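K.L.:
Quick one: sequence and predicted model below, then my questions.
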Amino acid sequence: MTVTHQESLTSDLDPVVLYEILRLRVDVFVVEQGCAYPELDGRDVEPTARQFWSTDDDDVAATLRLLHDGEDRRIGRVATAQAARGRGFAGVLMQRAVDECGGRAIHLDAQERLEGWYGRYGFERSGEDFVEDGLVHIPMTRAAR
């Protein structure tokens, strides 16, 4: 078993790797969680969009994306393949993304059940609960440092 953690601007990604990242996101959010929504929202092709992913024997096992929102940053689309959960892949990617932000404020919208997990990386609730695609979410922010 060979595990790697990688990151790249979306524009620099091999098309097959990008396909596998997007397929994992659809598998988790649309199929597994039953949320019919526009997963391909146009933000992945922004010039500064970065993809982070973990592979396990060449299969994409976890992913997240990092976007620029003005001076702040936004982490989203954090997903781990069902068979890879509990192995720490998303945590490694989250820490790498936080480090990449260089002390800037970072925002994300967390599924309510994951508030504590994001809290491990310095995120705190920054607004009221809201329902998106049938799931309760909370806005969270990691303050600039």
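P.N.:
Ah, there it is.
K.L.:
rest of the way, CA atoms for contacts and neighbours
P.N.:
OK.
K.L.:
and stretch 55-72, which residues are buried?
P.N.:
Neighbour-count burial for stretch 55-72 flags Thr55, Asp59, Val60, Ala61, Ala62, Thr63, Leu64, Arg65, Leu66, Leu67, His68 (criterion: 16 or more other CA atoms under 10 Å).
K.L.:
Strands - which of those residues land there?
P.N.:
Among those, the members found in strands (DSSP state E) are Thr55, Asp59, Val60, Ala61, Ala62, Thr63, Leu64, Arg65, Leu66, Leu67, His68.
K.L.:
Below is structure B, check it against A:
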Amino acid sequence: MDIKWKIKRFEALSATELYDVLQLRTEVFVVEQNCVYQDIDGKDLKALHLIGEDDGKTVAYARLFKPKDYFDEASIGRVVVKQSYREKKLGHILMREAIYFVKSQFNQTKITISAQLYLKKFYESHGFIQTSETYLEDDIPHIQMKKN
């Protein structure tokens, strides 16, 4: 596994890169999690897009927001790893990269996320703490978490 990381604004994404990102997000968030929801939410236009590729194929992704573009603090969202790469702990590498790019691109260390509840321990391992009660987002239990 030799992951190459790219960070791009929406306008800089090629049609193929955008297609691959949307395909991965749909594969996991809609099909695998059996959740019909509006993935194309207008926020992609404001985000920085962190793409992890292995041999030219998109296998990991997250979108990053500067403060006030999603939450008051900087934010990381749509964190997703292709199922066949999860046992390789790529999710942890993706989060480290996302946190690094929030700091380097936005000069921010305070980060807020809306996390699926079942991933609480995963995000805690990256320094996030729960800051809300459980709520439903697209019929999936979520919690707000913050890293200072």
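P.N.:
Structure received. Treat the numbers as computed from the prediction; the structure is a model and nothing was measured.
K.L.:
of all the ones in strands among the buried residues of stretch 55-72 of structure 1, which two lie farthest apart?
P.N.:
Across those, the longest distance by CA to CA is 27.3 Å; it joins Asp59 and His68.
K.L.:
List just the nearest of the ones in strands among the buried residues of stretch 55-72 of structure 1 to Val98 of structure 1.
P.N.:
Leu66 (9.1 Å).
K.L.:
which residue in structure 2 lines up with that closest one?
P.N.:
Using TM-score structural alignment, the partner of Leu66 of structure 1 in structure 2 is Leu64.
K.L.:
give the contact list for that match.
P.N.:
By CA atoms under 8 Å, 6 or more residues apart in numbering, the contact set of Leu64 of structure 2 is Ala47, Leu48, His49, Leu50, Ala74, Ser75, Ile76, Gly77, Ala98, Val102.
K.L.:
Strands - which of these land there?
P.N.:
Counted as lying in strands by DSSP E, out of the contacts of Leu64 of structure 2, are Leu48, His49, Leu50, Ala74, Ser75, Ile76, Gly77.
K.L.:
any idea what sits nearest the last one, other than its immediate chain neighbours?
P.N.:
Here the nearest residue to Gly77 of structure 2 in space, its sequence neighbours aside, is Arg63; by CA to CA, 6 or more residues apart in numbering that works out to 5.3 Å.
K.L.:
can you check the third one too?
P.N.:
Taking CA to CA, 6+ apart, and ignoring the residues beside it in sequence, Leu50 of structure 2 has Ile7 as its nearest neighbour in space, at 4.6 Å.
K.L.:
can you give me the strands in structure 1?
P.N.:
3-9, 50-56, 59-69, 72-80, 106-111, 124-125, 130-132, 135-142.
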